[in-house]
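Novice: build me a model from this:
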Amino acid sequence: MDGVDATPLVPGQTKLVAPKTRRGRRFLEARAPKAIEDAKRCLFLYGNQTSQVIKDVITDLYQLKRLEAARFSRKNENVRPFEPGGETSLEFYCNRNNCPMFVMGSHSKKRPHNLVIGRMFDFHLYDALELGVEEFKAIKDFGAAGTGAQMGNKPLIIFMGEKFESVPALALAKSLLLDLFRGEQVDKINLAGIDRVIMAVALDDARLQLRQYSIRFKKSGTRIPRVALTEMGPTMGLSVRRYRLPPSDMVAEAMKVARTGKKKQKNVSSDNLDGKVGRIYMPKQNMDTLGLSKYKGTKRERRESAREASEAKKRPKTATAPTTAGGDDE
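Specialist: The predicted model follows:
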C-alpha cells in the first residue's frame, strides 16, 4: 500500500506508523479498532502437503466466504499453528491481508485430510481448532440445488446438541463457525433475504456434521408460505483432533467492550416536560471582593464614607453646662 510502512513489527516492539498520503491515511483508518467491528475477513491457505479432498473443502468454504476472504494457492511449509514458533508466518500472512481468521488445509499420514480453523487477536494467534474431514460432498455434486442462494446474504445457523455447550472442543467449534459464516453484524434483517440454512449437529464429544440447505418458499393456500429445505452442500463429517485455547491474559484483553453513548453528567437529568434539568451548587459570594465592573456610585470609598456619615448622624449629642463671662454668681 502506497504511503504506509507495512514492515512487520518484532514482538514487544512499539512503533508509530504515520501515513504519508491520503490513501495511506484511509488505509490505516480502515484497520483501526472500532466499537462495532466489520465482518471478519478469512485467509484460506494450504500447508506443506494437501489432498484432493482438502482442496475441494477449501474451494467450497472459500465460495461461501468469497466477499470477505483472501486465498493462497501455493503450499506453505512453515505454517504450523500447533507447534512452537509455527504461527509466526501465519501471523505475518494474516496481518498483510487484514484477515483476523484463517482456514488451513493439510494432509499427512498421521493426520489425513486435516482442516484447521483459527482466529487472531491483534494479529497474534488467539485460538485454533483442528478437524479431520471423514466425509465430504461438494456443492457441485448437488447440481442446481444451490442456485437459489445469493452471494452476500446472511445465513441462518443452527446448532443441534447440548454438546456444543458442555464440551470445550465443540464449544470452540461453535464459536469459530459463527465467526466464519456470520458476516457483518446488523441490528435488523429482512426475513425474505434468508435463503440458506447452515446446520451443525453434535454426534458425540468428538464428532460433528455440517450441512447446508437452501430455503424455498412455496404456496400454502394462506398468507404464510410453506418453507421447503433442499440440501445444497457442502456436506461434511468432521472429527475433533487438537485444539488450542487462548491464554487468560489475552482473553481479558480481547473481551474488553468499548464504552458507547455519552458520558454521564453529574447533577444532570432529563424528563419529558422540561427536557434537560440540572442542579447548580453556588458558594456564598461577597459582592465587595467579587471582581466585577462597578459604577461610580458603588465604589468602595464612597460607600464607606457614606456609611461613616450615616453612623455619625445617629450618634447622640453630649450636653454641656452654660458659662457666664462674669464668673460665678454670688
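Novice: contacts, neighbours, all on C-alpha from now
Specialist: Will do.
Novice: doesn't residue 67 make contact with residue 152?
Specialist: Yes - taking contact to mean CA atoms under 8 Å, the distance of 6.9 Å between residue 152 and residue 67 places them in contact.
Novice: this one as well, want them side by side:
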Amino acid sequence: MLQVKTPKKGRVRRALEKRAPKLVENGKKTLILHGTKTSGVLNAVLTEIYNIKKGSAVKFSRKNENIKPFESGGETSLEFFSQRTDCSIFVYGSHSKKRPDNLVIGRTYDHHIYDLVEVGVENFKRMESFAYDKNLAPRIGSKPMIAFVGEGFENVEELKHLKEVLLDLLRGEVVENLNIAGLDHVYVCTSISSNRVFLSHCGLRLKKSGTAVPRMELVEVGPSMDLIVRRNRLPSDSLRKEAMKTAREQPKKKLKNVSGDSIQGKIGKIYIPDQKIGEMALPNKAKGIKRERREAKLKDQDNGHASKKQKENRA
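Specialist: Presented below is the predicted three-dimensional model:
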C-alpha cells in the first residue's frame, strides 16, 4: 500500500494548489541553464533572454554536466529542475567545436520533455550596442507583439516548429483585453532561408496620424541575432493529442424568469404570492376595526337602512 501524505502546513498546501492542474493555466515560466562549457557570446545571449523574461524566468548560474536533452537518459536532471521551479519552457546553452554557440529551446508537458529545437547563434548584438532614446526601452511585464515575416514559416516544417516554440517563449502571459498604450515593443522574426531566421527586438514609437489609431514607428533596441536551425524533435501524435486536451466547460445553470436586454441590461421577474389579509389574526380591540364599524353604521343610515329600534319607534 502506498502511503499518501497530506500537507500539514498551510503554506505547503497553498503551494501545491497553485501548481495543481487548472481549467485556465497560469502563465508559462522559463528556465535558463548553462551546459558544461559555454562561450562569452552564449553567456550574453542567456543573460539577455533572462532580462527580457524578467519576472517570469528562473536562471541557474552553475554548470550542469548531466543535461543532454537529445540523448536518452540525459533529460532526467532537466525534468527534475522543471518540476522544482514549476517552469514549462527551458533554454539550455552549450558550446562545442561541433556545435558552437548552441541553444536548445524546449517545452515540457507534465514536467516531461514535450518537444525540442536546437539553434545556433550568429551575429549577436547586445542591447547596449544600440543607440536610441531610453524612453523607448520596454517596460518589465509589458505585453509584446510578435511578427513572423517570410514564407518559410508556412512552408518549411522546421521553421513551423520554431515559430511555435518562439511564440511560447516570447509572448508572455495570455490576456483577453489589451490597452494600445501598453504596447511598447515588438519581436520581428524574418526567415532568410530554409534554416536561418533573423530575430530582432524593436521599440514602438507612437505618433499622430490624424485618426483614432496612431502611426507606429519601429526603433531597434536590441538584442538581435541570427538563429540557424540544427536539430529538432517533434512530439508523438499520442503525446500531442493528450497535451491538447481541454476540459469541457460546465454548462451554466439556466436562470428562470431572467432575460437580457441591450438597453436595460439584466431583467428579472419576481413572483409574490397573494396576501390573504382577511385570514390574518388581528386583536379584538383593534381601533381600525371599531372605526370601520362606525363608518359602516353611518353608511347604512345614509342608504335608508334603519336599525330595529328606529323601526319600532316609527311604528
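Novice: overlay the chains and give the TM-score.
Specialist: The TM-score (TM-score structural alignment, normalised by the length of structure 2) is 0.77; 261 aligned residues with a CA RMSD of 2.3 Å.
Novice: which part of structure 2 lines up with stretch 122-130 of structure 1?
Specialist: Under TM-score structural alignment, the alignment places stretch 122-130 of structure 1 onto residues 110-118 of structure 2.
Novice: how about stretch 30-40 of structure 1?
Specialist: Residue correspondence for stretch 30-40 of structure 1 in structure 2, counting by TM-score structural alignment: residues 18-28.
Novice: quick one: buried residues of the matching stretch?
Specialist: Judged by neighbour count (16 or more other CA atoms under 10 Å), stretch 18-28 of structure 2 contains these buried residues: residue 28.
Novice: neighbouring contacts of it?
Specialist: Applying CA atoms under 8 Å, 6 or more residues apart in numbering, the set of residues contacting stretch 18-28 of structure 2 from outside is 56, 86-89, 168, 172-174, 246-247.
Novice: ok, 10 Å please
Specialist: In this structure, residues lying in contact with stretch 18-28 of structure 2 by CA atoms under 10 Å, 6 or more residues apart in numbering are 12, 14, 56-57, 83, 86-89, 107, 110, 168-169, 171-175, 246-249.
Novice: now the strands for the stretch 51-200 of structure 2?
Specialist: Shown for the stretch 51-200 of structure 2, the strands assigned by DSSP state E, counting those that start in this stretch span residues 57-63, 89-94, 102-109, 112-125, 145-149, 185-191, 196-207.
Novice: give me the mean distance between the third one and structure 1.
Specialist: Looking back up the chat, that one is strand 102-109 of structure 2. Averaged over the aligned pairs, strand 102-109 of structure 2 sits 0.5 Å from structure 1 after superposition, using mean CA distance after the TM-score superposition for structure 1.
Novice: over to the first one?
Specialist: Once the two are superposed, strand 57-63 of structure 2 sits an average of 0.6 Å from its aligned residues in structure 1 (mean CA distance after the TM-score superposition for structure 1).
Novice: residue 199 of structure 2 reaches residue 222, doesn't it?
Specialist: Yes - in this structure, residue 199 of structure 2 is within contact of residue 222 by CA atoms under 10 Å, at 9.5 Å.
Novice: which one of these two is surrounded by more residues?
Specialist: For residue 199 of structure 2 and residue 222, the more surrounded residue by other CA atoms under 10 Å is residue 222, and the numbers stand at 22 against 18.
Novice: sec struct for that one, please.
Specialist: Taking DSSP: H, G, I helix; E, B strand; the rest coil as the rule, one finds residue 222 of structure 2 in the strand state.
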